[in-house]
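Enquirer: Prediction below, plus the sequence it came from.
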Amino acid sequence: MLACIDIGNTHTHFGFCTPGGLSAATDTGEVKTASLEALLPLLETRRAELTAIAFCSVVPAAVPRLRTALVALDLPLWQLTHEVKLGVDITYPRPAEIGQDRLANAAGAAALGPLPAVVIDLGTAVTFDIVTDRGGYEGGIITPGPSLMTRYLHEHTAQLPLVEDVTSPVTSAIGKSTVEAMRIGAVLGFTGLMQACLDGVEGDLTAAGEPTARVITCGGAYALVRNRLRQPTTDIPDLTLRGLAAAWALNQGSG
């Protein structure tokens, strides 16, 4: 069993995977990235089953904190970077700039197949990552998530409140209060943004002679676009963790 950890800007997600990443992660959960030390007791409950710990991080300052917090487990700690085997090539011009979670998603998409795939990871920021048989990891798109939209409006205006509920369904496109109007703008506008980005990516892939891409959604807010895009989507909420497990196996010579 492998403990997989995805350190994000706000939350750190974890789960337990079989090496190879083809099975769903079990006992998944999250802690605040500011409180990484809370991971230790959660991982200790499975210590007897664990072979190693694989992780990725988009917060460089959190990496030494994680290493210190988990030293008591006395397990190999492996980090996914652009320099490791992912199961696909990287044709992106500056690989070091790619978020490690995005590389894990690419490894997961390649392991689960088929390619080409467009991975949409919906978190604080929303990323689109394009993975093909021919080009491997080719690049993608970064946009703000809906919570960032409402937070920005609150922080940069004098009277608009902070709206934190951006997941409840919208029943009308005409808001009858300030909060409702902001929610509609975030939820409906966000879906439109996702559709425009996806249409643009699919147009480029078609022009390059690629077959229709599989669209995979993951991340904490993946349900926001479920059944709202014109293209069918495959929901794999734990794709990042599965990608970590797949990449770890490749780099151990067992995948």
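Expert: Here it is on my side, so go on. Numbering: from 1, shown residues only.
Enquirer: alpha carbons only for contacts and neighbour counts from here, please
Expert: OK.
Enquirer: show me where the chain has strands.
Expert: Taking DSSP state E, the strands of the chain run over residues 2-7, 11-17, 26-32, 52-57, 77-79, 117-122, 125-132, 136-144, 214-218, 234-235.
Enquirer: Can you lay out these as TSV showing mean neighbour count and distance to residue 64?
Expert: Formatted as TSV, the strands of the chain follow (neighbours: other Cα atoms under 10 Å; distance: least, Cα to Cα, whole Å):
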stretch	mean neighbour count	distance to residue 64
strand 2-7	26	12
strand 11-17	23	15
strand 26-32	15	16
strand 52-57	23	11
strand 77-79	17	11
strand 117-122	26	25
strand 125-132	23	24
strand 136-144	18	27
strand 214-218	22	27
strand 234-235	14	32
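Enquirer: try this one side by side with the last:
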Amino acid sequence: MLLALDIGNTSINSGIFSADKLIRVYTFNLAVSKSYFDKIFNDFPQIKIVAVCDVIQQWQKMENLFLQRNISVFKIDTNTKLFFKSNYITHNTLGKDRLSAIAGGIALFPNTALLIVDAGTAITFDYVNDKGVFLGGRISPGINLRFSVLHTQTKKLPLLNKTINFPKIGTTTNEAILSGVLDGVVKEIEGVITDFKQQNLISKVIFTGGDAKFLHNIIKFNIFVLPNLVLKGIYELYKFNNQ
């Protein structure tokens, strides 16, 4: 039994894999990780391996919790072998979460041209062609980051939260912020999808990340929402590196 950990900027998404199936998912804040790990170990004492994707260098603070239980550790890094070809020039700077999402997408949809959109602190767009080659992507500020920057980098603009109901044109400052941030994100994502589709470059669009379900309700295109895509990719990378 394997525990996959996706350690993000503010939270940890974790999944239990048994016989190639994801059987349980736990999501929790970084600040309470120890108590949640205790719960996971109590629920699944059969865990023998932990596979880790850590984007903010938090794993060192947690590693002893696993070593004390004699759990083997597999950590995704720049030396991790890939089961797909990558044309990314600066491989050592490619986020491990992006790498894992790409691996998950290719494993689930082999020989399929994919646009993988991971909507979290940042919004990343990653393109895989129909031969399973990762060709590159783009990185943009996420929804909450856009709200935060408007608040912290100005003197008077309030800090707002996302809402499914937002105007196209704001008649108050709050409405103007909601329109600028949320409609701006929607237009950006739909614009990227449109560009790729018009060039017949993609046949599937996959959304993952903390804001994936929210965006699914307001994006006009047919998309697949796979909240645990990164966990799937972590598991597949572990399997490939431990054949």
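Expert: It's in. This is a predicted model, so every value here is computed, not measured.
Enquirer: could you dump the strands of the first structure to a markdown table with distance to residue 172 of the first structure?
Expert: As requested, those are exported to a markdown table (distance: least, Cα to Cα, whole Å):
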| stretch | distance to residue 172 of the first structure |
| --- | --- |
| strand 2-7 | 36 |
| strand 11-17 | 31 |
| strand 26-32 | 33 |
| strand 52-57 | 39 |
| strand 77-79 | 45 |
| strand 117-122 | 23 |
| strand 125-132 | 25 |
| strand 136-144 | 23 |
| strand 214-218 | 25 |
| strand 234-235 | 26 |
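Enquirer: helices or strands next to the longest helix belonging to the second structure in the packing?
Expert: Ranked by number of residues, the top helix in the second structure under DSSP state H is helix 184-198. With contacts defined as 3 or more Cα pairs under 8 Å, 6 or more residues apart in numbering; DSSP states H and E, helix 184-198 of the second structure has no helix or strand neighbours.
Enquirer: Buried residues, it. List them.
Expert: Residues 185, 189, 193, 196 are the ones in helix 184-198 of the second structure that count as buried (16 or more other Cα atoms under 10 Å).
Enquirer: What lines up with residue 153 of the second structure in the first structure?
Expert: In the first structure, residue 153 of the second structure lines up with residue 156, judged by TM-score structural alignment.
Enquirer: Check the gap between its match and residue 149 of the first structure for me.
Expert: For residue 156 of the first structure, the distance to residue 149 of the first structure equals 11 Å [Cα to Cα, to the nearest Å].
Enquirer: neighbour count winner among those two?
Expert: The neighbour comparison of residue 156 of the first structure against residue 149 (other Cα atoms under 10 Å) goes to residue 149, with 20 against 9.
Enquirer: for that one, what are its contacts?
Expert: By Cα atoms under 8 Å, 6 or more residues apart in numbering, the residues touching residue 149 of the first structure are residue 186.
Enquirer: same thing but 10 Å
Expert: 124, 163, 166, 182-183, 185-187, 189-190 (Cα atoms under 10 Å, 6 or more residues apart in numbering).
Enquirer: Equivalent analysis for residue 52 of the first structure, please.
Expert: Shown in contact with residue 52 of the first structure (Cα under 10 Å, 6+ apart): 1-4, 19, 73-78, 248.
Enquirer: Recalculate using a threshold of 8 Å.
Expert: Counting by Cα under 8 Å, 6+ apart, residue 52 of the first structure makes contact with 1-3, 75-78.
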